[in-house]
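Enquirer: attaching a predicted model along with its sequence, questions to come.
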Amino acid sequence: MRIGVIISDEPRINDEIRVSQVRLIGPNGEQVGVIATSVALNLAKEANLDLVEVAPNAKPPVAKLIDYGKYKYNEKIKAREARRNQSTAEIKEIRFRLKIDDHDFEVKKGHVVRFLNGGDKVKVTIMLRGREQSRPIGGVELLRRLASEVEEYGTVEFAPKQEGRNIIMTLAPKGKKVHTQSEQRRRGDQSRAERQARQAARLAAKQEAQAQAAAAAKAAVASDKTKTSESK
């Protein structure tokens, strides 16, 4: 029996990096140069950052000093935004019986309004039984009544039409509802931007330490080169 091997997409960080040397990139994107991995790990600890292997197949591998937790958080936000931008309106379905009482009608109408307010289309189906199929006009009238009572929230995209034992109508949210939803999303984006700005302010204190780490790394590289020259 063959045993499958699970390959992780996560990069190696800190002590997971086993090579003896890495080409180090500083926290602000500056090229530090080739340095012993042990030295790079010490620099990461001093700056309260992580050493992350960003190009494992390079020779030597490329590693960067970053806040890995913040990096993962930002990647999660980007993925969420991408999914939301790709999302399309769903089609919800509500089923009615021809002989529905007023209470049930109001309940189902409430569901239709909620879906339309959420930016979704609604497929409304009247299910005909027995002799009801010979008089579909009752179902058409019921759907027209529904469309009239929710016209503030949606418009008829496909007029009532009989398909087999069912009569079907499709409602689409009105433009203003879509605009309202977009405005809500815009406000949400603004709130997220404000939170991120506050987080950036809190992280500002780390910038000095990061700069010191980069300077120390360059000094370490220069020292290694000097020792190498002296040994020759």
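Expert: Looks like it came in fine. The structure displayed is predicted, hence computed values, not measured ones. Numbers count the residues shown, from 1 in each chain.
Enquirer: C-alpha from now on. contacts and neighbour counts both.
Expert: OK.
Enquirer: how far away is the closest residue to Gln162 other than its chain neighbours from Lys92?
Expert: Excluding its sequence neighbours, the residue lying closest to Gln162 (CA to CA, 6 or more residues apart in numbering) is Ile168, at 6.3 Å. Counting by CA to CA, to the nearest Å, the gap from Ile168 to Lys92 is 13 Å.
Enquirer: overlap in contacts of the two?
Expert: Here Ile168 and Lys92 have Lys123 as joint contacts, going by CA atoms under 8 Å, 6 or more residues apart in numbering.
Enquirer: more crowded one of those two?
Expert: Ile168 (20 against 16; other CA atoms under 10 Å).
Enquirer: just to be sure, the more buried one is in a strand?
Expert: Yes - counting by DSSP: H, G, I helix; E, B strand; the rest coil, one finds Ile168 located in a strand.
Enquirer: any chance you could map the strands in the protein?
Expert: Under the criterion DSSP state E, the chain contains strands at 21-25, 31-36, 50-55, 62-66, 91-97, 121-127, 154-163, 166-173.
Enquirer: for the last one, buried residues please.
Expert: For strand 166-173, burial by neighbour count (16 or more other CA atoms under 10 Å) applies to Asn166, Ile167, Ile168, Met169, Thr170, Leu171, Ala172, Pro173.
Enquirer: doesn't Gln162 make contact with the fourth one?
Expert: No - no contact is recorded between Met169 and Gln162 when judged using CA atoms under 8 Å, the distance being 9.1 Å.
Enquirer: please enumerate the shared neighbours of the two.
Expert: With CA under 8 Å, 6+ apart, Met169 and Gln162 have no common neighbours.
Enquirer: relative to Val112, how far out is the residue nearest to Gln162?
Expert: According to CA to CA, Ile168 stands 14 Å off from Val112.
Enquirer: before we move on, what about Arg131?
Expert: Counting by CA to CA - Arg131 and Val112 are separated by 27 Å.
Enquirer: these two: which is more packed in?
Expert: In terms of neighbours (other CA under 10 Å), Val112 is the more surrounded of Arg131 and Val112; the figures are 26 against 8.
Enquirer: try this one next to it:
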Amino acid sequence: MRIEDALRLAQEAELDLVEVAAQARPPVCKLMDYGKFKYESAQKARESRRNQQLTTIKEQKLRPKIDTHDYETKKRNVVRFLEGGNKVKVTIMFRGREQSRPELGFRLLQRLAEDVAELGTVEAAPKQDGRNMTMVIAPNKKPAVRPRATAPAAGPADAPQG
């Protein structure tokens, strides 16, 4: 349909000619109230933002020569972050001569990844970045909770007569 004809129809119906799909060939337009269209699209955008899940990145810093008790404390923090649904960036800071032994940091990160494997997966593999070595662990997707089957609902025979 020609644009002039569509505009004439819109004026006769006291509506607006709204372009719905500009990328389509030919472009798709509808006769509708533009204010209502704008309001409904804003509502949809607000609803999609509400359903969006924000993931924040928490950071845990370690040293290559960490004691076992300190390691357990740091691991417990990582577990808490992953259970909260956050990504965790684990950073190992090297000082002085430790920089010549990056394999110590790599082994420590591997050990941590294995210890929290049931809660998260490695998103970014260990990577040396100057004096630091970093790795990112993302939480595993939570399995969908299915409603349990309960006792059958009251049928029409059990319904009160009224």
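Expert: In hand now; what should we look at? Computed from a prediction, not measured in an experiment: that's the story for all the values here.
Enquirer: ok, of the buried residues of strand 166-173 of the first structure, which one's closest to Ala79 of the first structure?
Expert: Distance to Ala79 of the first structure, by CA to CA, is smallest for Pro173 among these, at 27.1 Å.
Enquirer: so the closest one makes contact with Arg114?
Expert: No - applying CA under 8 Å as the test, Pro173 of the first structure and Arg114 come out as separate, 10.2 Å apart.
Enquirer: now for these two: what residues contact both?
Expert: Common contacts of Pro173 of the first structure and Arg114 (CA under 8 Å, 6+ apart): none found.
Enquirer: which position in the second structure aligns with Thr125 of the first structure?
Expert: With TM-score structural alignment as the matching criterion, the partner of Thr125 of the first structure in the second structure is Thr91.
Enquirer: doesn't Thr134 make contact with that match?
Expert: Yes - in this structure, Thr91 of the second structure is within contact of Thr134 by CA under 8 Å, at 4.5 Å.
Enquirer: okay, now Leu62 of the second structure: neighbour count?
Expert: Number of residues near Leu62 of the second structure (other CA under 10 Å) recorded here: 20.
Enquirer: about what we covered before: and the strands of the first structure: which comes nearest Lys206 of the first structure?
Expert: Closest among the strands of the first structure, using CA to CA: strand 62-66, at 10.9 Å.
Enquirer: top helix in the second structure by residue count?
Expert: Longest helix in the second structure, counting residues (DSSP state H): helix 34-51.
Enquirer: sorry, slip of the keys, the one I care about is the first structure.
Expert: The first structure, longest helix under DSSP H: helix 175-231.
Enquirer: and the angle for that helix with strand 62-66?
Expert: Per axes from the mean of the first three to the mean of the last three CA atoms, to 10 degrees, the angle that helix 175-231 of the first structure makes with strand 62-66 is 120 degrees.
Enquirer: Provide a list of residues in contact with the residue positioned nearest the centre of the second structure.
Expert: Central residue of the second structure (CA atoms, centre = their mean): Gln53, 5.0 Å from the mean position. With contact set as CA under 8 Å, 6+ apart, Gln53 of the second structure has no partners.
Enquirer: contacting residues around Pro143 of the second structure?
Expert: Residues counted as contacts of Pro143 of the second structure (CA under 8 Å, 6+ apart): none.
Enquirer: ok, now Val18 of the second structure?
Expert: Contacts of Val18 of the second structure (CA under 8 Å, 6+ apart): Cys29, Lys30, Leu31, Met32, Tyr34.
Enquirer: would JSON lines of these with distance to Arg101 of the second structure, secondary structure and neighbour count be doable?
Expert: JSON lines is the format used below for these (distance: CA to CA, whole Å; DSSP: H, G, I helix; E, B strand; the rest coil; neighbours: other CA atoms under 10 Å):
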{"residue": "Cys29", "distance to Arg101 of the second structure": "65", "secondary structure": "strand", "neighbour count": "15"}
{"residue": "Lys30", "distance to Arg101 of the second structure": "67", "secondary structure": "strand", "neighbour count": "15"}
{"residue": "Leu31", "distance to Arg101 of the second structure": "70", "secondary structure": "strand", "neighbour count": "18"}
{"residue": "Met32", "distance to Arg101 of the second structure": "69", "secondary structure": "strand", "neighbour count": "15"}
{"residue": "Tyr34", "distance to Arg101 of the second structure": "66", "secondary structure": "helix", "neighbour count": "15"}
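Enquirer: of the residues you listed, closest to Ile66 of the second structure?
Expert: The closest of the contacts of Val18 of the second structure, once distances to Ile66 of the second structure are taken by CA to CA, is Tyr34, at 63.7 Å.
Enquirer: now that closest one: how far from Val18 of the second structure?
Expert: Distance from Tyr34 of the second structure to Val18 of the second structure, by CA to CA: 7 Å.
Enquirer: and for Asp5 of the second structure?
Expert: As judged by CA to CA, Asp5 of the second structure and Val18 of the second structure stand 14 Å apart.
Enquirer: same thing with Glu103 of the second structure?
Expert: Distance from Glu103 of the second structure to Val18 of the second structure, by CA to CA: 62 Å.
Enquirer: ditto for Gly130 of the second structure
Expert: On the measure of CA to CA, Gly130 of the second structure and Val18 of the second structure end up 55 Å apart.
Enquirer: all set now, cheers.
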